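Undergrad: pasting the structure only:
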């Protein structure tokens, strides 16, 4: 265990995490950037004295559970988490699961995109954040359910053999993507629960799951049948925030196309 380097790493990473990143108010008397020691200790579920001794290079060797908790509290990326474990003389296991916290920067990006439907999903296709254009195009996520894979197989209009080819392709890719996520996060209870529920309720999911395809969805073209605007052809751009297990999805359209005209009309309704 390298106590000195571990102490410097913890202090440096603590200074980089803003209170807003972990859901804490900045407060009127905060004179230095980053989190306070007591805030890191509270987020990690350890005593302030124990954390202070780690930062002072005189603490005992932290357990794997403490290291994992510190990694979550300090919002460490995967490579930083690996480095933290190595400094403590431990080998890191697989990441516990995808983050449910959308960074302030990504949320600000969604808000600025007033002409593009955009949203954030995690590794199991759970909607975490979205902008007003996405609501205009797809409806209120809270009214339809936030998990896109569950909606595809077990929602109000579930996939069946008569579904259009683009829906079949979307389902194929989602299941292959979910299998990749289950391998990357083998101990995540949310992913395992989703797989179990889909296996129980959807033969279409089971058939695809048993094919053992693995892939990660990237940019593609999607045809959406909108109840008011009819058929829309959307370019689905995917930005991978791999360290958090999240994707930012943008829907755009070819300039001058009928779909572009619909998106322009939706924007005018949003900014009005």
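TA: Yep, it's here. These figures come from a predicted structure and were not determined experimentally. Residues are numbered from 1 along each chain as shown.

Undergrad: C-alpha only now, for contacts and for neighbours.
TA: Fine.

Undergrad: Can you work out which other helices and strands pack against the helix or strand harbouring residue 49?
TA: Assigned by DSSP states H and E, residue 49 belongs to helix 48-55. Packed against helix 48-55 by the contact rule (3 or more CA pairs under 8 Å, 6 or more residues apart in numbering; DSSP states H and E) you find helix 3-16, helix 37-44.

Undergrad: could those helices be laid out in CSV, adding distance to residue 170 and mean neighbour count?
TA: Formatted as CSV, those follow (distance: least, CA to CA, whole Å; neighbours: other CA atoms under 10 Å):
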stretch, distance to residue 170, mean neighbour count
helix 3-16, 39, 17
helix 37-44, 38, 18
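
Undergrad: Kindly present the ones you listed as TSV, with separate columns for distance to residue 204.
TA: Putting these into TSV (distance: least, CA to CA, whole Å) gives the following:
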stretch	distance to residue 204
helix 3-16	45
helix 37-44	41
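
Undergrad: nearest to residue 153, of the ones you listed?
TA: helix 37-44 (36.7 Å; CA to CA).

Undergrad: Now do that closest one: distance to the chain's middle.
TA: The chain centre lies 23 Å from the centre of helix 37-44; the measure is CA atoms, centre = their mean, to the nearest Å.

Undergrad: Put this next to the previous one:
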């Protein structure tokens, strides 16, 4: 049963405790509100300001679990705070761990400060949860997919257009890496897991994946430099830095170019091109494998091979 008074008070307190810079919102020079404005929170949660205001006032219809999840993410709640919010709204909290799509506040704070760089947050199945505008400009909007197609490797093996974002000479290695990574995660999560079901689907739909799967290759990795093909600016050679959130099995991926290089110049041009929907646009995402493109677990200094 929903606790309307408790829900309203909790939302109000959390909103007032957040500062604009905590969530990547410009402060402005005439701000008088303590914390965030209701319309700012509504925008972060992708809901109407009127609906959010009614929740803070203890009225309105019963919020769905999907809406509560959006509010929890928009308010940058911790997992404990998210679970509390779900219970106040009369819902059972979603499970934690590998299948959770709730991004930790710490990872979001870092992501919010990367607005001028191609960056994204992905699950262990390379389902994109968040993208910066330069990332969308580079590879397309990866959050637009649904079902199995949310997983970039699923698209890689089932949609030929997906590969247009990468040089043809890199395709064979990338296919090997995705198949190898699929084995690692499916084994880690076990039979009946989401990863195992994705493998079963790929085995039915992709002869290429089936062939690679039966080779039993493990430990394949991406090249240190990823080569992207963009229809407006051409080929970009980018390095990838990775920050892992092992508790949630999420990864923050940030792509950079060597200063002074042609790729660096082209990367800057992407801000002028703007975010657009590129058919088949994908991101390597360092999907299943532990890559050589960057470190893991909270360090962003490059590690030796």
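TA: Alright, I've got the coordinates. Keep in mind it's a predicted model, so treat the numbers as computed, not measured.

Undergrad: Got a TM-score for the two of them?
TA: With the length set by TM-score structural alignment, normalised by the length of structure 1, the two chains reach a TM-score of 0.60; 199 aligned residues with a CA RMSD of 3.6 Å.

Undergrad: which of the residues in the helix holding residue 49 of structure 1 are buried?
TA: 48, 51, 52, 54, 55 (16 or more other CA atoms under 10 Å).

Undergrad: ok, those residues vs residue 72 of structure 1, which is closest?
TA: Using CA to CA, the buried residues of helix 48-55 of structure 1 come closest to residue 72 of structure 1 at residue 51, 14.3 Å.

Undergrad: Aligned to residue 213 of structure 1, what sits in structure 2?
TA: Aligned by TM-score structural alignment, residue 213 of structure 1 pairs with residue 217 of structure 2.

Undergrad: Superposed on structure 1, what's the mean shift for the longest strand along structure 2?
TA: The longest strand of structure 2 (DSSP state E) is strand 234-245. Using mean CA distance after the TM-score superposition for structure 1, strand 234-245 of structure 2 ends up 1.5 Å from its aligned counterpart in structure 1, as a mean over the superposed pairs.

Undergrad: Which part of structure 1 matches the following helix or strand past that strand?
TA: On the C-terminal side of strand 234-245 of structure 2, the closest following helix or strand by DSSP H and E is strand 250-256. Here strand 250-256 of structure 2 aligns to structure 1 at residues 246-252, judged by TM-score structural alignment.

Undergrad: Same check on stretch 231-240 of structure 2?
TA: Taking TM-score structural alignment, stretch 231-240 of structure 2 hits residues 227-236 over in structure 1.

Undergrad: And the strands in the stretch 101-250 of structure 1, which stretches?
TA: Along the stretch 101-250 of structure 1, the stretches classed as strands by DSSP state E, counting those that start in this stretch are 118-121, 127-130, 220-226, 230-241, 246-252.

Undergrad: May I see the buried residues of the match of stretch 231-240 of structure 2?
TA: 232, 233, 234, 235, 236.

Undergrad: Next: stretch 210-223 of structure 1.
TA: Neighbour count says stretch 210-223 of structure 1 has 214, 222 buried, by 16+ other CA under 10 Å.

Undergrad: same question, stretch 143-160 of structure 2
TA: Neighbour counts over stretch 143-160 of structure 2 (16+ other CA under 10 Å) mark 148, 149, 150, 151, 152, 153, 154, 155, 156, 157, 158 as buried.

Undergrad: How about stretch 261-275 of structure 2?
TA: 263, 264, 266, 267, 268, 270, 271, 275.

Undergrad: Map residue 66 of structure 1 across to structure 2 for me.
TA: So residue 66 of structure 1 corresponds to nothing, using TM-score structural alignment.

Undergrad: Could you grab the helix/strand/coil label for residue 66 of structure 1?
TA: Following DSSP: H, G, I helix; E, B strand; the rest coil, residue 66 of structure 1 is assigned to helix.
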